[in-house]
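Chemist: Sequence and computational prediction follow.
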Amino acid sequence: MRKDILIRILGGFIIGAVLGQIVQFFVSLGISQESYFWVVPEFQALFESETMAIMTQVVLTGLIGITFALAALFFEIARWGMLKQYIVHFFVTALIWIPIVVVLWMPKTMANMFSLFASFLGTYIVTWLLQYKLSKRDIEKINAMLIERGDFHDN
């Protein structure tokens, strides 16, 4: 396996696990002001011990991080257009992120499921728009530099 892929996997796992614990901190604040919950009670109930629940939560949030780190490689497939890159990235990340978030933190109601999907989609659209505008700006700068050097003629 290439070294850069291993670095993405390790970095993605660490970032995902750390962000997962930050999310858990805020979820715990929402559950109780008096004590800290390392995992939500509904998730902990799936395990024989709190330690196993915590370790599983870390692995699952690390998996989210790995997914986003590796899915970023879709944007490096030059023969794919931007639209295809974003559609594939969206579905791959949603396929991993949504079920894990539901299992770890979300009460299982249709309203919550809709809210979760809508927030993921909304965040994705905002991110896509920002990326699109940044990419367009960068392309315009590169084209302007090429025109200035005489390497490119804008028709």
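Modeler: Okay, I see it. Numbering: from 1, shown residues only.

Chemist: drop to CA atoms for contacts and neighbour counts, all remaining ones
Modeler: Will do.

Chemist: what helices or strands is the host helix or strand of Gln24 leaning on?
Modeler: Applying DSSP states H and E as the criterion places Gln24 in helix 3-31. Judged by 3 or more C-alpha pairs under 8 Å, 6 or more residues apart in numbering; DSSP states H and E, helix 3-31 is in contact with helix 50-71.

Chemist: Presented hereafter is structure B, for comparison with structure A:
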Amino acid sequence: MKKRILLQVVLGSLIGVCISFIVPLFISMVVNDGNYYPVALEMQQAYGNQLNAVIIQVMVSTLYGAAWGIAPLIFTIEKWSLLRQTVTHLLLTSLCTFPAAYICYWMDHSVVSIISYFSIFVVIYLGIWVFQYLNIKNQIKRMNHKIHTLN
């Protein structure tokens, strides 16, 4: 299990850093003025210069990716109920996403933005969770049907 956790942390970290460079690339392409915008302007101003901001964003994205990398392992804890797994996963992912979004200025630093962040996060999370739940339930139904037709 320790190997799996380490692998998930490393892969998650690498994916987090990759995403932190790919998203700004797409944003820069949309702006389409010939410049690359690796970080939010507010972040650059807050941390003194672009290099400092990029270094911080890479460090944050590494930790953020690591947290998201291990988050699915919560659903492998068989002694926990689905409710406990889901709530723990939601707390881990939302509480690691918020500081990353705040530190990297992916959101405005206001009470309204914080409330909006958590509202949007929970709605998206619940939407994905319900979709996954129904999909898994349907797969179980099909497997049970195959088992019953074999007997």
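Modeler: Ah, there it is. Predicted model, so just to flag it, every value in this text is computed and none were measured.

Chemist: tm score of chain vs chain?
Modeler: For these two chains in superposition, a TM-score of 0.84 is obtained (TM-score structural alignment, normalised by the length of the second structure); 150 aligned residues with a C-alpha RMSD of 2.4 Å.

Chemist: about what we covered before: once aligned to the second structure, how far is the helix holding Gln24 of the first structure on average?
Modeler: Taken over the aligned residues, the distance from helix 3-31 of the first structure to the second structure averages 2.7 Å (mean C-alpha distance after the TM-score superposition for the first structure).

Chemist: Equivalent analysis for stretch 128-137 of the first structure, please.
Modeler: Averaged over the aligned pairs, stretch 128-137 of the first structure sits 0.7 Å from the second structure after superposition, using mean C-alpha distance after the TM-score superposition for the first structure.

Chemist: Where in the second structure does that stretch fall?
Modeler: Aligned using TM-score structural alignment, stretch 128-137 of the first structure spans residues 129-138 in the second structure.

Chemist: what distance separates that stretch from the centre of its chain?
Modeler: Mean-position distance between stretch 129-138 of the second structure and its chain equals 19 Å (C-alpha atoms, centre = their mean, to the nearest Å).

Chemist: show me the contacts for the one residue sitting closest to the centre of the second structure.
Modeler: Centroid check for the second structure by C-alpha atoms, centre = their mean gives Trp68 as the closest residue, at 5.3 Å. For Trp68 of the second structure, the contact set (C-alpha atoms under 8 Å, 6 or more residues apart in numbering) comprises Gly12, Thr93.

Chemist: cool, and the one 5 residues further on?
Modeler: Residues near Leu73 of the second structure by C-alpha under 8 Å, 6+ apart: Ile5.

Chemist: what do you get for the one 10 residues further on?
Modeler: With contact taken as C-alpha under 8 Å, 6+ apart, Leu83 of the second structure is in contact with no other residue.

Chemist: Is it within a helix or a strand, and which one?
Modeler: In this structure, Leu83 of the second structure sits in helix 82-103 according to DSSP H and E.

Chemist: Report the next helix or strand after that helix in sequence order.
Modeler: For helix 82-103 of the second structure, the succeeding helix or strand toward the C-terminus, using DSSP H and E, is helix 111-150.

Chemist: Identify the residue nearest Gly62 of the first structure in space, chain neighbours excluded?
Modeler: Phe13 (4.0 Å; C-alpha to C-alpha, 6 or more residues apart in numbering).

Chemist: That neighbour contacts Leu60, doesn't it?
Modeler: No: counting by C-alpha atoms under 8 Å, Phe13 of the first structure stays clear of Leu60, with 9.1 Å between them.

Chemist: Which positions in stretch 118-127 of the second structure come out as buried?
Modeler: Phe121, Tyr125 (16 or more other C-alpha atoms under 10 Å).
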